[in-house]
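Asks: pasting the sequence and the predicted model now:
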Amino acid sequence: MTTNLFDLKGQVAAISGASRGIGYAMAVALAEAGADVALLQRNPEKMDVKEEIEKRGVTCEIVPCDLENKTQVKEAIPKVVSAFGKIDILVNNAGIQRRSPSVDFSEEDWDDVIDINLKTVWTLSQQAGKYMVEQQSGKIINMGSLLSYQGGLNVPAYAAAKGGVAQVTKALANEWAKENVNVNAIVPGYIATDMNTALINDETRSRQILERIPADRWGSPEDFKGAVVFLASTASNYVNGHLLSVDGGWMGR
């Protein structure tokens, strides 16, 4: 049955940045497809996402993981494996943004954005890859950006990090495809989330952005549910090193 290609029952998925927005929608989608879910979460006391996932009849555990804490980042995947016995899917979703003209962009902001948006993607992927290569199966899904392709304005560190995410995705796919580990990325377009509040509230920029989107609307977090399930499932077994744009047609314009 074709529908079985998207069935994630018996799979264990770990996801970062699931407390809101795109990450929240993707975590729920993985649960709705049948996966048990590990939430790599900064605040282990925040239970609302866990409770929402458990309504889908799957197991959900919170793994403390503050992405600014290098020790917690390195320990996160081993803790997932300890709790569930394995890891089948990793979604590197969490990220931050800093905006400033490049002549004024601080070293602190640069380091923060690169560390959280790129280095933690590498660290979590490397740790998950150790298990996935050994078990000869796995799916790693990174979150790119339109700035994986474009330079943007006043976001030099974010552009550098998301360009790096695209290249790390391809580099790992080249090594691990033969091990039945698929590494791909989702590339969001302009999505109505907290990260884009400044753009949404800028009447001129918001209008300019909307004029270029063939779908004639900003995206929503729910637009990512199908994409993440596809890349997490056997339906994508021959998809490697791909950047899947979910952008309402922006890149084709």
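Replies: Cool, got the structure. Please read these numbers as outputs of a predicted model, since none were measured by experiment.

Asks: make it CA atoms for all contacts and neighbour counts henceforth
Replies: Fine.

Asks: residues making contact with stretch 9-26?
Replies: 27, 30, 33-41, 49, 80, 84, 86-95, 193-194, 220-222, 224-225, 228-229 (C-alpha atoms under 8 Å, 6 or more residues apart in numbering).

Asks: can you turn the buried part of those residues into a ChimeraX selection?
Replies: Selection command for ChimeraX covering only the buried members of the contacts of stretch 9-26, criterion 16 or more other C-alpha atoms under 10 Å:
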select :27,30,33,34,35,36,37,38,39,40,41,49,80,84,86,87,88,89,90,91,92,93,94,95,220,221,222,224,225,228,229
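
Asks: so how far is stretch 139-154 from its chain's centroid?
Replies: Distance, stretch centre to chain centre, for stretch 139-154: 11 Å (C-alpha atoms, centre = their mean, to the nearest Å).

Asks: also stretch 165-180?
Replies: 15 Å.

Asks: so where's the longest strand in this protein?
Replies: strand 181-188 (DSSP state E).

Asks: buried sites along that strand?
Replies: Applying a neighbour-count criterion of 16+ other C-alpha under 10 Å, one finds 181-188 buried in strand 181-188.

Asks: of those, which is the nearest to residue 171?
Replies: residue 183 (9.0 Å; C-alpha to C-alpha).

Asks: for the closest one, what are its contacts?
Replies: Counting by C-alpha under 8 Å, 6+ apart, residue 183 touches 139-142, 169-170, 172-173, 176-177, 240-242.

Asks: take the one below as the second:
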Amino acid sequence: MSQQAETEWKGRIVLVIGGNEVGTAIAEGFRNQGAEVAIISDAADMTDLAVITSKVDTIIAQFGQIDILVHAWEVFAQASALEMPPQQWKDIVQGNIKSKFLYAKEVGKHMLEQEQGNIIFLSSISGIVAAPGAIAFAASQGAIHQIARTLSVEWAKRGIRVNAIASTLPEGTISNPRIAQVTPLERIPKAEELVGTVLYLASNASQMVTGQIISVDGGYVAQ
């Protein structure tokens, strides 16, 4: 780590939501830069407003502030439109949208008081292109992108930037082999390959970048 990087990240507090492979890699990436990182990984803490408020307040009390929020937790299931049970639709759509919105809102309150902050959503290219067989997940991702864009405009004058990183479906899903075959770089990104883009969006190098959905997908959506 260079002295410049150490100076930029020293004392910055990062909250990562999601203890999955992606969230863990992101947390490690920030730690390697010298930032202090808190991580929330329990699925029970993802959609309940009272729990979320308590978790955020506890972290604020411990660290004094939150400079960067990275939300990497998602609910995924495959089912076509006609096969999708109503409860599964609700679980996926409400889980993904509600969690990102509520964490952004609760952390955003503190960032607005600080008049500085950075929010990054990890999302999917399913919110950009059609995702046959994953309609609920795709709908939730499109909504997340609009939340990022809207918050970026609402909060821009208060020094808060909001962006999203859209990648391909999580490793281990049924669609991955097919997606890899039709991706120009012929594979899907590994968790650690998302870290560089997260660090860029959280850094001073991207001070004029907000309201953007950046695809890290091996060229999939460029076709």
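Replies: Yep, it's here. Note that this is a predicted model, so its numbers are computed, not measured.

Asks: and the strands in structure 2?
Replies: Secondary structure of structure 2 (DSSP E): strands located at 13-17, 36-40, 68-71, 117-124, 160-167, 213-216.

Asks: can you redo these as CSV with distance to residue 4 of structure 2?
Replies: Listed next are the strands of structure 2 as CSV, based on distance: least, C-alpha to C-alpha, whole Å:
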stretch, distance to residue 4 of structure 2
strand 13-17, 17
strand 36-40, 17
strand 68-71, 19
strand 117-124, 20
strand 160-167, 22
strand 213-216, 25
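
Asks: quick one on the thing from earlier: where does the longest strand of structure 1 end up in structure 2?
Replies: Here strand 181-188 of structure 1 aligns to structure 2 at residues 160-167, judged by TM-score structural alignment.

Asks: what do we get in structure 1 for residue 206 of structure 2?
Replies: In structure 1, residue 206 of structure 2 lands on residue 236 (TM-score structural alignment).

Asks: residues contacting its match?
Replies: residue 230.

Asks: please tell me how far it sits from residue 82 of structure 1.
Replies: The gap separating residue 236 of structure 1 from residue 82 of structure 1 is 27 Å, by C-alpha to C-alpha, to the nearest Å.

Asks: just residue 207 of structure 1 next, same as before
Replies: 49 Å.

Asks: likewise residue 102 of structure 1?
Replies: Residue 102 of structure 1 is 43 Å from residue 82 of structure 1, by C-alpha to C-alpha.

Asks: which residues of structure 1 does stretch 21-41 of structure 2 align to?
Replies: In the comparison with structure 1, stretch 21-41 of structure 2 aligns to the range 21-41 (TM-score structural alignment).

Asks: and what of stretch 116-132 of structure 2?
Replies: With TM-score structural alignment as the criterion, stretch 116-132 of structure 2 aligns to 137-153.

Asks: re the thing from before, now the buried members of the contacts of residue 183 of structure 1.
Replies: Buried members of the contacts of residue 183 of structure 1, scored by 16+ other C-alpha under 10 Å, are 139-142, 169-170, 172-173, 176-177, 240-242.

Asks: Throw these into a markdown table and include distance to residue 18 of structure 1, thanks.
Replies: As requested, those are exported to a markdown table (distance: C-alpha to C-alpha, whole Å):
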| residue | distance to residue 18 of structure 1 |
| --- | --- |
| 139 | 18 |
| 140 | 16 |
| 141 | 14 |
| 142 | 13 |
| 169 | 20 |
| 170 | 24 |
| 172 | 24 |
| 173 | 24 |
| 176 | 26 |
| 177 | 27 |
| 240 | 24 |
| 241 | 23 |
| 242 | 22 |
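
Asks: nearest to residue 112 of structure 1, of those?
Replies: residue 142 (18.3 Å).

Asks: the closest one: what's it in contact with?
Replies: With C-alpha under 8 Å, 6+ apart, residue 142 of structure 1 has these contacts: 91-93, 121, 165, 169, 183-186.

Asks: again, 7 Å this time
Replies: Contact analysis of residue 142 of structure 1 by C-alpha atoms under 7 Å, 6 or more residues apart in numbering lists 91-93, 184-186.

Asks: got JSON lines for these, with distance to residue 151 of structure 1 too?
Replies: Formatted as JSON lines, these follow (distance: C-alpha to C-alpha, whole Å):
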{"residue": "91", "distance to residue 151 of structure 1": "24"}
{"residue": "92", "distance to residue 151 of structure 1": "22"}
{"residue": "93", "distance to residue 151 of structure 1": "20"}
{"residue": "184", "distance to residue 151 of structure 1": "21"}
{"residue": "185", "distance to residue 151 of structure 1": "18"}
{"residue": "186", "distance to residue 151 of structure 1": "18"}
